[in-house]
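Asker: below are the sequence and a predicted model; questions follow.
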Amino acid sequence: MSAAAEALVKDDGYYGNYGGSFIPEILVPAFAEIKEYFEAIKQDEAFWQEYCSLLADYSGRPTPLTYADRLTEYFGRAKIYIKREDLNHTGAHKLNNALGQVLLAKKMGKTRVIAETGAGQHGVATATAAAKLGLSATIYMGREDMERQYSNVFWMKRLGAEVIAVDYGSRTLKDAINEALRDWVSSFETTHYVLGTASGAHPFPAIVSYFQAVIGIEAKEQILRVEGRLPSWVYACVGGGSNALGVFQAFYPHENVGLVGVEAGGQGKGSGRHAARIAYGEGKAGVAQGFKTLFLQNNDGQMNDTYSLAAGLDYVGVSPILADLSERGRVRFTAATDTEVVEALEIIMKTEGLIPALESTHAFAGAFNDITESSGSDIFIINMSGRGDKDIFNVAEGLHDDEWKAFIRRKARQFENSAR
């Protein structure tokens, strides 16, 4: 683990006032086993050789750090670099963790993995890793998210995974996590839960942060090589927190590097239609899904419904590590609204020829909101955590693209006619 991550993690899994392990007694043996094997694989050279080989030869790491020269010229302020996790196999940072945890599952002798997914990228990554390493996979996904990200549902099934829709609650990520936990209670002897974000009961925040740390390790080496110095600011979107912690860890010890997490502002502060737990100051400390963190909840402790244009950012809680870093002032949190995200996406596509995922575009929007306060001597790194192929339906709707709508109608008529 990076020195930064080691400094953040305690044996009891607490990060300041947050974290811990609030689990049912039936799962205590499962968590004890995971902790034991997680500690063991840190010293297991054969494990790391296999993992690093998969990252290099299968996933395609290291991913580039791209200088965004036209975007830099567009704003005329800070130099902008983009960490290209979209070029990771499966199109997002999620495979870093999925490969590590599926390898861990094999080490524990498990034959099956389960996972939750919101935007579908973690589901695809888990299904991909399971197919590659020979385990069966079951993916839980809220019905609302399935409708928004059906292309990822299609690929999960083609990869051999069973995809189970969750039809209660808000039908999004928090409900998918609940259903995955129910499965695990009755199957942990043969099954490992590949949690996709740096949340949940200890040791999951540490495990996910550990496997995602490669993002920041690479970015730090790359920026030092091309610029000879560290960046002024590092930006990442924040749903649960996996890509943010992945890129932040390597820069955490350097107090002169600002770390900025960008949450889903949805329709704005006070709208009740967002997922900004920290930036809007609406998150309240509570315990749910096995850990203590800041959740969007009412005065009775019931979880509120969340909303975001980006399916992967509408989680009701946030990583306990990030909650602590925010409380200590080491990570600054801001939020980007749907409107700001769509505007940022158009700028990125037309200046750099890149199509970031809507989740990742929140990081760009946050950086663009700050860039007017920067100068030409500043350096921004923006973590492009995933590519936007999966978002074509949402983006077309957000851009009010009439040609796309007409295309969908034509295809629907063709399917109807062929079915007759």
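Answerer: Cool, the structure landed. Numbering: from 1, shown residues only.

Asker: from here on, contacts and neighbour counts on C-alpha atoms
Answerer: Noted.

Asker: ok so K83 is a strand residue?
Answerer: Yes: assessed with DSSP: H, G, I helix; E, B strand; the rest coil, K83 lies in a strand.

Asker: surely it meets T66?
Answerer: Yes: here K83 reaches T66: they are 6.4 Å apart, a contact under CA atoms under 8 Å.

Asker: all the helices of the stretch 301-420 of the chain, residue numbers only.
Answerer: Assigned by DSSP state H, counting those that start in this stretch, the stretch 301-420 of the chain shows helices spanning 320-327, 338-352, 358-370, 392-398, 402-419.

Asker: what's the second one packed up against?
Answerer: Secondary structure elements in contact with helix 338-352, counted by 3 or more CA pairs under 8 Å, 6 or more residues apart in numbering; DSSP states H and E, are helix 69-75, strand 258-266, helix 358-370.

Asker: closest to R148 out of these?
Answerer: helix 358-370 (11.9 Å; CA to CA).

Asker: now do that closest one: distance to the chain's middle.
Answerer: Centre-to-centre, helix 358-370 and its host chain are 14 Å apart (CA atoms, centre = their mean, to the nearest Å).

Asker: in it, what's buried?
Answerer: Buried residues in helix 358-370, defined by neighbour count with 16 or more other CA atoms under 10 Å: L358, E359, S360, T361, H362, A363, F364, A365, G366, A367.

Asker: with stretch 330-349 instead?
Answerer: In stretch 330-349, counting by 16+ other CA under 10 Å, buried: 330-342, 344-348.

Asker: list of residues touching that stretch?
Answerer: 71, 252, 255, 258-268, 276, 278-280, 308-309, 322, 325-326, 354-356, 358, 361-362, 364-366, 368, 395, 398-399 (CA atoms under 8 Å, 6 or more residues apart in numbering).

Asker: can you tell which of the helices of the stretch 301-420 of the chain is closest to C237?
Answerer: Nearest to C237 among these is helix 358-370 (4.7 Å), distances taken as CA to CA.

Asker: next, the one to line up against it:
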Amino acid sequence: MTMLPNADGFFGEYGGQFIPDELLTVVNELSNAYDEVKDTPEFINEFKRLLKHFSGRPTPLYFCSNLTKKLGGAKLYLKREDLNHLGAHKVNNTIGQILLAKHMGKKKIIAETGAGQHGVATAATAALMGMECTIFMGETDIERQKLNVFRMEMMGAKVVPAMSGQRTLKEAVDEALGAWVADAQNTFYLLGSAVGPHPYPAMVRDFQSVIGKEARKQILELEGKLPDYLLACVGGGSNAIGLFYPFVGDEGVRMQGVEPAGRGMTPGNHAASLCLGEPGVLHGFRSYMLKDEKGEAAPVYSISAGLDYPSVGPEHSYLKDAGRAEYVAASDKEAVNAFFTLSREEGIIPALESSHALAQGLKLAPTLSSDKIIIVNLSGRGDKDVAQIQQMMQDGTISPE
């Protein structure tokens, strides 16, 4: 499993390059460049230097003593990706990809974003590297993530609204891909999750695997053994695969990805591609996806702007079919309750995306004995979501317990 993808970019039957010829040339140039530099001491050392001095790694592995006592059962740890510079795991990937872009001689960066965290990380890293930056974001997501839009603009990025379809993450990806094709010679497409045509799923996984590598070392130092469960939210799946990958060979470590059940597991009310989807091709790769009656990408929904994507990274599909990882879902209500529970019990405000994984942790911990250990990937902080939650409470849309 740790040797995948194969030379054609497949994880079993998932992944690959389902793209037009004009884009295939560009993607293969990217793949060759990545293969050239990824194992060189110069690239690795500069990547590690920026992770430490720009992003602030390593992030802590935090024991939730109050929550553990309240819940009973397993010990609950958080991998604190919310303490990265800019407040999420996304910067791990943007640093790696923009270093690659500089190696390739590119001058412009384009990216898509849903909740805005990838957009903010891209804008910041582009500013650091002196590159022109354009971010595509669904108009719906722009409205509910105004703070992150302003943060991107503060750092010199141009934010372009995606106005078609549901005006969320899928449409932002559509428009970013179109812009890339139009100026591929000068432009580097910085994809934010472990999705897209090869080499993106493997490349993003490699950059994000710093999460799992650190967590593995930290839990061995703190507890003298590996965890029993790893939990992470799954939209496209980059934070989850970053945590899971270094543990794939450890059979005693169970891995659970948590998708958004939204308002309920009926069409158009969730974005649980692995729980309720089927294999299909979207945005240049084959994976589980949610389809409408025409076999095209179905409308999706989540309270979290970072999880409303109708497909998922191909490596997750492979792990699901292989039985190595389990995939479950948490509803909007469960995520909001987890959002407030962590805030009140530990003084930590989680992102709504991360709150889905935490919701599963709150359910799982009491069912396990006290000698068991759960690590939840707290993939981002919730500052960006506070205004949205406040407005929804005022409107009566949500009523946390």
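Answerer: Looks like it came in fine. The structure presented is a predicted model; accordingly, all values stated were derived computationally and were not measured.

Asker: superposed, what's their TM-score?
Answerer: Laid over one another, the chains give 0.97 as their TM-score (TM-score structural alignment, normalised by the length of the second structure), with 396 aligned residues with a CA RMSD of 1.2 Å.

Asker: determine which two of the buried residues of helix 358-370 of the first structure are furthest apart.
Answerer: Longest span within the buried residues of helix 358-370 of the first structure, CA to CA: L358 and A367, 14.5 Å.

Asker: of the contacts of stretch 330-349 of the first structure, buried ones?
Answerer: The neighbour count (16+ other CA under 10 Å) marks 71, 252, 258-268, 276, 278-280, 308-309, 322, 325-326, 354-356, 358, 361-362, 364-366, 395 as buried among these.

Asker: quick one on the thing from earlier: dump the helices of the stretch 301-420 of the first structure into JSON lines; add distance to T293 of the first structure as well.
Answerer: Converted to JSON lines, the helices of the stretch 301-420 of the first structure look like this (distance: least, CA to CA, whole Å):
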{"stretch": "helix 320-327", "distance to T293 of the first structure": "5"}
{"stretch": "helix 338-352", "distance to T293 of the first structure": "25"}
{"stretch": "helix 358-370", "distance to T293 of the first structure": "21"}
{"stretch": "helix 392-398", "distance to T293 of the first structure": "30"}
{"stretch": "helix 402-419", "distance to T293 of the first structure": "41"}
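
Asker: out of the ones you listed, nearest to K94 of the first structure?
Answerer: Nearest to K94 of the first structure among those is helix 358-370 (12.6 Å), distances taken as CA to CA.

Asker: mean distance between that closest one and the second structure after superposition?
Answerer: Helix 358-370 of the first structure, aligned to the second structure and superposed, deviates on average by 0.8 Å (mean CA distance after the TM-score superposition for the first structure).

Asker: which part of the second structure lines up with that helix?
Answerer: Under TM-score structural alignment, helix 358-370 of the first structure corresponds to residues 352-364 of the second structure.

Asker: could you list every residue that touches the most centrally placed residue in the second structure?
Answerer: The C-alpha lying nearest the average C-alpha coordinate of the second structure belongs to S238 (CA atoms, centre = their mean; 3.7 Å). By CA under 8 Å, 6+ apart, the residues touching S238 of the second structure are G192, S193, A194, V204, R205, Q208, G313.

Asker: of those, which pair is most distant in space?
Answerer: Q208 and G313, at 13.2 Å, using CA to CA across the contacts of S238 of the second structure.

Asker: more neighbours: K83 and T66 of the first structure, which one.
Answerer: K83 (25 against 15; other CA atoms under 10 Å).

Asker: for the more buried one, what is the corresponding residue in the second structure?
Answerer: Per TM-score structural alignment, K83 of the first structure is aligned with K79.

Asker: I'd say that match and V376 touch.
Answerer: Yes: using CA under 8 Å, K79 of the second structure is in contact with V376, at 6.2 Å.

Asker: list the contacts for the equivalent of S304 of the second structure over in the first structure?
Answerer: Correspondence of S304 of the second structure to the first structure, assessed by TM-score structural alignment: A310. Contacts for A310 of the first structure (CA under 8 Å, 6+ apart) come out as A119, A264, L358, E359.

Asker: what does the first one correspond to in the second structure?
Answerer: The alignment partner of A119 of the first structure in the second structure, by TM-score structural alignment, is A115.

Asker: burial count for that match?
Answerer: Counted with other CA under 10 Å, A115 of the second structure comes out at 28.

Asker: distance-wise, check it relative to P227 of the second structure.
Answerer: Using CA to CA, to the nearest Å, we find A115 of the second structure at a distance of 29 Å from P227 of the second structure.

Asker: try G114 of the second structure
Answerer: For G114 of the second structure relative to P227 of the second structure (CA to CA), the value is 31 Å.

Asker: higher neighbour count, those two?
Answerer: Legend: neighbour count by other CA under 10 Å for G114 of the second structure and P227, higher for G114 (29 against 24).

Asker: can you give me every residue that contacts that one?
Answerer: If you count contacts by CA under 8 Å, 6+ apart, then G114 of the second structure has M137, G138, D141, T168, L169, A172, A305, G306, L307, D308 around it.

Asker: how much space between the fifth one and P199 of the second structure?
Answerer: Using CA to CA, we find L169 of the second structure at a distance of 20 Å from P199 of the second structure.

Asker: same check on the first one?
Answerer: M137 of the second structure sits 23 Å away from P199 of the second structure, going by CA to CA.

Asker: can you check K291 of the second structure too?
Answerer: Counting by CA to CA - K291 of the second structure and P199 of the second structure are separated by 25 Å.

Asker: who has more neighbours out of those two?
Answerer: Neighbours around K291 of the second structure and P199, counted as other CA under 10 Å, are more numerous at P199. The numbers are 25 against 21.

Asker: mind checking what Q212 of the first structure lines up with in the second structure?
Answerer: Structural alignment (TM-score structural alignment) places Q212 of the first structure against Q208 in the second structure.

Asker: and that match, how many neighbours?
Answerer: As a burial measure, Q208 of the second structure scores 28 neighbours (other CA under 10 Å).

Asker: ok, now which ones touch it?
Answerer: H89, N92, N93, S238, N239, I241, G242, L243.
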